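K.L.:
Below are the sequence and a predicted model; questions follow.
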Amino acid sequence: MTYEGVLTKMQTELGNPIQYYLVFENSFLNLNQLLDKELEITFQGYQCLNCGKKKKIFRQGFCYDCFMSSASAGDWIMKPELSTAHLAIEDRDLEYEMKVQLQPHIVYLALSSEVKVGVTRKTQVPTRWIDQGAIQAVPIVEVPNRYLAGITEVALKNHFADKTNWQKMLKNEVPPTDLLEERLKTEALLPNEVRNYFFNQEAQLYQMNYPVLNYPKKVTSLSLDKTPNFQGKLSGIKGQYLLFQDGTVFNVRTFEGYVVRISI
């Protein structure tokens, strides 16, 4: 069987284990069903996720021009503390920025490699944590806009990691940690503007279980630019990565906007 289309990040469904889907224009693949099967991935070209043109992908699935101009690729995406929509100040497109920034956001602790702090829109719970490969996560505060979430993250970054060690995450090298206890430590570290938002009720601990048959001891990243054709046996899916039996790992999100053919 063969599937063809533009790569976008895998769609997920919280379950035990999490269900993963690759969605193409005219078809979709439930990847869980492909565990322990041989897959062949062949790179065929590019298609910008924003303009749809067959231009080389620069970053986040966008060609260079779209990445530099699109409202959905502004600096505030990666650095929420730079959000200005709450002040009615435009970065690239105020209407879009107000829609995205002026909605409830969650600042959280997640356990993917070590304890990390992060920000997500409330509507992205628990998708954001699954995409990071977190095995557990707990919300710290829910705030009404992205700016407040951003300054909270900045304050907590002095005490917690803010990036996932992807190699440790994929090898499942995660130290046992009491996230609820770690969360209690954050209250004293919060900026004054968000202290009133601290969840005083019992915080919900989310658990994520991934469809992995066995975790690799060593990992090697597959780059479609360097290896346009790859064949291997799928042994697991975690975060936005496909894990293969030989230790090769493929970050689907990194190659958004790449046109591929997948043969099973």
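P.N.:
Great, that's in hand.

K.L.:
C-alpha from now on. contacts and neighbour counts both.
P.N.:
Noted.

K.L.:
what's the burial count for S83?
P.N.:
Number of residues near S83 (other CA atoms under 10 Å) recorded here: 26.

K.L.:
Quick check, it in contact with R146.
P.N.:
Yes: using CA atoms under 8 Å, S83 makes contact with R146 at a distance of 6.4 Å.

K.L.:
overlap in contacts of those two?
P.N.:
Shared contacts of S83 and R146 (CA atoms under 8 Å, 6 or more residues apart in numbering): Q101.

K.L.:
Would you state the strands of the stretch 51-200 of the chain in chain order?
P.N.:
Using DSSP state E, counting those that start in this stretch, the strands of the stretch 51-200 of the chain run over residues 57-59, 62-63, 105-111, 115-121, 136-143.

K.L.:
would you turn those strands into CSV with distance to N251 and mean neighbour count?
P.N.:
Shown next, in CSV, are the strands of the stretch 51-200 of the chain (distance: least, CA to CA, whole Å; neighbours: other CA atoms under 10 Å):
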stretch, distance to N251, mean neighbour count
strand 57-59, 14, 19
strand 62-63, 16, 24
strand 105-111, 19, 25
strand 115-121, 20, 23
strand 136-143, 21, 23
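
K.L.:
One more to weigh against that first structure:
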Amino acid sequence: MQYEGVLTKMQTEYGNPIQYYLVFENSFLSVNQLLDKNITISFVDFQCLNCTKKKKVYRQGFCYDCFYSSAAAGDWIMRPELSTAHLGIADRDLVYEEKAQLQPHIVYLALSSEIKVGVTRKTQVPTRWIDQGANEAIAVVEVPNRYLAGITEVALKNHYADKTNWRKMLTNDIEAVDLVAERLKLENLIPAEVQPYFYADKTDLYQINYPVLHYPAKVKSLNLDKTPVFEGKLTGIKGQYLLFEDGTVFNVRGAEGSVVRIDV
């Protein structure tokens, strides 16, 4: 069978294991059903996720113009401490920013390589952790806006990584850590105005199982710009990556805005 469309991040369903879906305009593909099968991925074109024009993607699936103009690509997305909607101050579009920033946010610890601190909207739990390939994750605080989550993350970045080591994550080279105990160590590390929101007694540890037949010893990344046609046997799915038998890994989210054809 053949599927074609614009890549966006795989949609997920929490289960044992996680269920993954590639959703295109006129069809969708259950990726779990492709495990242990040969598939071919072919690059066709680019299409900006924002303006939908056939323009080369710059970042986050957006063309250059949209990345620097759209409210959906403001600096506060990657750096939540820069959020200003709680002050009534716009970055690019106050209506959009109020909707996105003035809602409950979670600051969390996740274990995808070593311990990582991060921020997500409450509505994105546990999706955010699945997308990062975390084996375990736990909330630290739940705050009413993105700014408070951002300043908490900044404070904790002095003690924990804020990025995932994707190579270690994909080879499943992960240290054993008790996240519940780790959370109890950091109450005094967070800003004073956030301490009332600290999750002191909850045992809401998420454990996540991915559909992986076997993990590679080493990984090499597939870049569709350099390799426009790739064929391989799918042996796993973790985070937003497809894992192949020969050690090739494909970051679906990193290729957002690429029009691809998938032959099964």
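P.N.:
Ah, there it is. Keep in mind that what you see is a predicted model, and the values were worked out from it rather than measured.

K.L.:
What value does the TM-score take for this pair?
P.N.:
For these two chains in superposition, a TM-score of 0.99 is obtained (TM-score structural alignment, normalised by the length of structure 1); 264 aligned residues with a CA RMSD of 0.5 Å.

K.L.:
Identify whichever of the strands of the stretch 51-200 of structure 1 lies nearest to V259 of structure 1.
P.N.:
Minimum separation from V259 of structure 1 across the strands of the stretch 51-200 of structure 1 (CA to CA) falls at strand 57-59, 10.5 Å.

K.L.:
what's in contact with that closest one?
P.N.:
With CA under 8 Å, 6+ apart, strand 57-59 of structure 1 has contacts from 46-48, 63-64, 67, 254, 257-258.

K.L.:
Just the buried subset of these, please.
P.N.:
The neighbour count (16 or more other CA atoms under 10 Å) marks 46-48, 63, 67, 254, 257-258 as buried among the contacts of strand 57-59 of structure 1.

K.L.:
how close does E175 of structure 2 sit to L111 of structure 2?
P.N.:
Look at E175 of structure 2 and L111 of structure 2: by CA to CA, to the nearest Å, they are 8 Å apart.

K.L.:
Ok, I262 of structure 2 next?
P.N.:
32 Å.

K.L.:
re earlier: same list (the strands of the stretch 51-200 of structure 1) but as TSV, adding distance to I41 of structure 1.
P.N.:
Converted to TSV, the strands of the stretch 51-200 of structure 1 look like this (distance: least, CA to CA, whole Å):
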stretch	distance to I41 of structure 1
strand 57-59	18
strand 62-63	21
strand 105-111	30
strand 115-121	31
strand 136-143	31
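
K.L.:
Indicate which one of these is closest to P228 of structure 1.
P.N.:
Per CA to CA, nearest to P228 of structure 1 of the strands of the stretch 51-200 of structure 1: strand 57-59, 14.8 Å.

K.L.:
so how much does the closest one differ from structure 2 once superposed?
P.N.:
Superposed on structure 2, strand 57-59 of structure 1 shows a mean distance of 0.3 Å to its aligned residues (mean CA distance after the TM-score superposition for structure 1).

K.L.:
and that strand, how far out from the chain's middle?
P.N.:
17 Å (CA atoms, centre = their mean, to the nearest Å).

K.L.:
Same question for stretch 162-175 of structure 1.
P.N.:
Relative to its chain's centre, stretch 162-175 of structure 1 lies at 14 Å (CA atoms, centre = their mean).

K.L.:
Please work out which residues of structure 2 line up with it.
P.N.:
Mapped onto structure 2 using TM-score structural alignment, stretch 162-175 of structure 1 spans residues 162-175.

K.L.:
and of the contacts of strand 57-59 of structure 1, the nearest to P211 of structure 1?
P.N.:
Of the contacts of strand 57-59 of structure 1, the one sitting nearest to P211 of structure 1 (CA to CA) turns out to be T254, at 20.4 Å.

K.L.:
need the contact list for L87 of structure 2.
P.N.:
So L87 of structure 2 contacts nothing (CA under 8 Å, 6+ apart).

K.L.:
Kindly state which residue of structure 1 is aligned to it.
P.N.:
Using TM-score structural alignment, L87 of structure 2 pairs with L87 in structure 1.

K.L.:
Buried residues, the match of stretch 162-175 of structure 1. List them.
P.N.:
Quick answer for stretch 162-175 of structure 2 (16+ other CA under 10 Å): 162, 164, 166-172, 174.
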